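Undergrad: The sequence isn't on hand, but the structure is:
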């Protein structure tokens, strides 16, 4: 090959690399240039959906593009999770979910994804303690009364959940295990389907997020027996923590994080994480979330990734200990 040909080849290669780099820089500089979609793998109206919408609206202001929430439900959250995994890693499809992503991976014979390999951790968002709720007409006025009845009648007192393997199911099983009692599990297709039977007293109790039970508690249809946080909630100052009501050491928090398909460019992840942090730091957003019993729990990508590794391992161990069958 002659010197002239070599020089020409180098020139073409340099020009190609320069154009590629320029395109990448341009894409990075202009991101986002169109609306961003956030998949929520649960039905509209629940705590996870409502919290995501509040944060997404504020993120849109930071990013200068609409951030549209899309509910994609089914199979206990698996449909939405798998859908997000298969989307292009360009930062235009995200997902908001919490413990469900670790639970379904541990419960399914073939979940269709690996949390740590198939997703990019953008950042954690919020957390909220759970509430142990029963019908306002229930004979159980306190947690100790409910636990005593369960101890005297193993597997005869029932509790409802949003479905096998959901966070409401796992939280209740953790509570019963800690209390040393057994109850009959009645799974429903979502919290919304379970709530009428809790209110009517057809099941004795359910564990739910404050945001989705608050209206029924305030309206006198539900009685809150305890909260699963370390300290009482500001929104329910007269409701004791479960740990002080016969289940010492027990605590449980629902959490939400923002995910993207694996392979999203680091600068795009940084831009999204920065917008998320600013949204959660907005005093108006914090006040709005706190009114629903929710608190800012932001973690940057690296810290959130560490949290996820621990969550996936501990959830798999817990489900194995509980003896829940894989499906």
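TA: In hand now; what should we look at? Predicted, not measured: the structure shown is a model, and the values here were computed from it.
Undergrad: Could you use CA atoms for every contact and neighbour count after this?
TA: Fine.
Undergrad: Run through the neighbouring helices and strands of whatever helix or strand residue 131 lives in.
TA: Element membership for residue 131, per DSSP states H and E: strand 119-135. Using 3 or more Cα pairs under 8 Å, 6 or more residues apart in numbering; DSSP states H and E as the contact criterion, the neighbours of strand 119-135 among helices and strands are helix 191-200, strand 205-209, helix 210-218, strand 222-227, strand 253-261, helix 266-281, strand 295-299, helix 301-322.
Undergrad: Output these in CSV, with mean neighbour count and distance to residue 58 appended to each entry.
TA: Written out in CSV, the entries for the helices and strands packed on strand 119-135 read as follows (neighbours: other Cα atoms under 10 Å; distance: least, Cα to Cα, whole Å):
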stretch, mean neighbour count, distance to residue 58
helix 191-200, 20, 27
strand 205-209, 28, 22
helix 210-218, 19, 19
strand 222-227, 25, 29
strand 253-261, 24, 14
helix 266-281, 19, 5
strand 295-299, 19, 14
helix 301-322, 15, 19
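Undergrad: For my notes, please list the ones you listed in CSV and give distance to residue 164 for each entry.
TA: Formatted as CSV, the entries for those read as follows, by distance: least, Cα to Cα, whole Å:
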stretch, distance to residue 164
helix 191-200, 12
strand 205-209, 13
helix 210-218, 19
strand 222-227, 22
strand 253-261, 16
helix 266-281, 31
strand 295-299, 27
helix 301-322, 11
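Undergrad: this is the other structure I want to compare:
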């Protein structure tokens, strides 16, 4: 055999060996820590959810998951970092229902809300509750609706900011009941709750866990929950659907995403390990305390949810004549 033929055969053997090594490296994912970008501040609902399931997900994958809080611009700051990351599975992110609202609120998003990310799974949802001050004259949803209709443009409600889940829940309420009410946006939920308790505002939609103590103490009164099923935390409180607003269903979600171009095999692996983490009883118990409902789901289901809510959010904001923020 000639020396040139031997060199060609050796080169081919080395190429095959290298290809096999690459395949093994890919199969070994993950082999170093994974970043999880949480686009909100420490202590937020997103952050609490992340810190509840991440340790179990980490154990299943066999690598540490390092949570990085990247708050700002309704989640845009953190999501942009995920959208521009390498699709190698070592940078993941979380998004909330704000992800579906942002395309209608911002003219120049730095990424495409569908094509600019890879949906992995819906993690779960945080049901909301319609609350009024404890001393409010409104005892039922009918009482509140009657008051708004009797005084159009006078009854006000608060939210944690334009385009937040709390705002969208109220817009859906106004749309279903054909109401004219005044929106007062706050910079976060805590000042909103303070003013609601003192009677500075008439009502608000808030996360059930954030007001459960005040409802039990009587400083706030729960009129209805926003989901089609009653909350286990407030079993005596009816749904808005039961209260006469047929079909009312607003259930803000949280999802796990990756960068665009994340390989289907990695997406599937992450989704499967997330599902296993969410299925653990100890994780579910922690979520129950937080008022978070873990659901899980496939990448396809997450994508369908994103598309559906981008469309429905746009319709609500347009009907309410909400202006873009930039």
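TA: Received it, and whenever you're ready, just let me know what you need. Predicted model only: the values in this text are computed from it and were never measured.
Undergrad: picking that back up, which of the helices and strands packed on strand 119-135 of the first structure sits closest to residue 64 of the first structure?
TA: Taking Cα to Cα as the criterion, residue 64 of the first structure comes closest to helix 266-281 out of these, the separation being 10.2 Å.
Undergrad: For that closest one, grab the matching residue range in the second structure.
TA: Alignment of helix 266-281 of the first structure against the second structure: residues 264-279, by TM-score structural alignment.
Undergrad: And stretch 68-85 of the first structure, by the same measure?
TA: Stretch 68-85 of the first structure corresponds to residues 66-83 in the second structure, going by TM-score structural alignment.
Undergrad: Residue 128 of the first structure maps to what in the second structure?
TA: Structural alignment (TM-score structural alignment) places residue 128 of the first structure against residue 126 in the second structure.
Undergrad: I'd like to know how many residues surround its match.
TA: Per other Cα atoms under 10 Å, the neighbour tally for residue 126 of the second structure reads 25.
Undergrad: Next, count neighbours for the residue nearest to it when sequence neighbours are not counted.
TA: Ranked by Cα to Cα, 6 or more residues apart in numbering and with sequence neighbours excluded, the top spatial neighbour of residue 126 of the second structure is residue 292, at 4.9 Å. Residue 292 of the second structure: 24 surrounding residues under other Cα under 10 Å.
Undergrad: One more: residue 152 of the first structure?
TA: Residue 152 of the first structure sits with 12 neighbouring residues when counted by other Cα under 10 Å.
Undergrad: Can you find the partner of it in the second structure?
TA: When the second structure is aligned by TM-score structural alignment, the residue opposite residue 152 of the first structure is residue 150.
Undergrad: For that match, give its distance to residue 213 of the second structure.
TA: Between residue 150 of the second structure and residue 213 of the second structure the distance, using Cα to Cα, to the nearest Å, works out to 32 Å.
Undergrad: now do residue 9 of the second structure
TA: According to Cα to Cα, residue 9 of the second structure and residue 213 of the second structure sit 74 Å apart.
Undergrad: With residue 133 of the second structure instead?
TA: The spacing between residue 133 of the second structure and residue 213 of the second structure, counted by Cα to Cα, is 13 Å.
Undergrad: how about residue 98 of the second structure, what's its match in the first structure?
TA: With TM-score structural alignment as the criterion, residue 98 of the second structure matches residue 100.
Undergrad: Spit out the contact partners of that match.
TA: Contacts here follow Cα atoms under 8 Å, 6 or more residues apart in numbering; on that basis residue 100 of the first structure touches 76-77, 166-167.
Undergrad: So which of the residues you listed wins on neighbours?
TA: Of all the contacts of residue 100 of the first structure, residue 167 has the most neighbours under the rule other Cα under 10 Å, reaching 25 neighbours.
Undergrad: Could you measure from it over to residue 17 of the first structure?
TA: Applying Cα to Cα, one obtains 49 Å for the distance of residue 167 of the first structure from residue 17 of the first structure.
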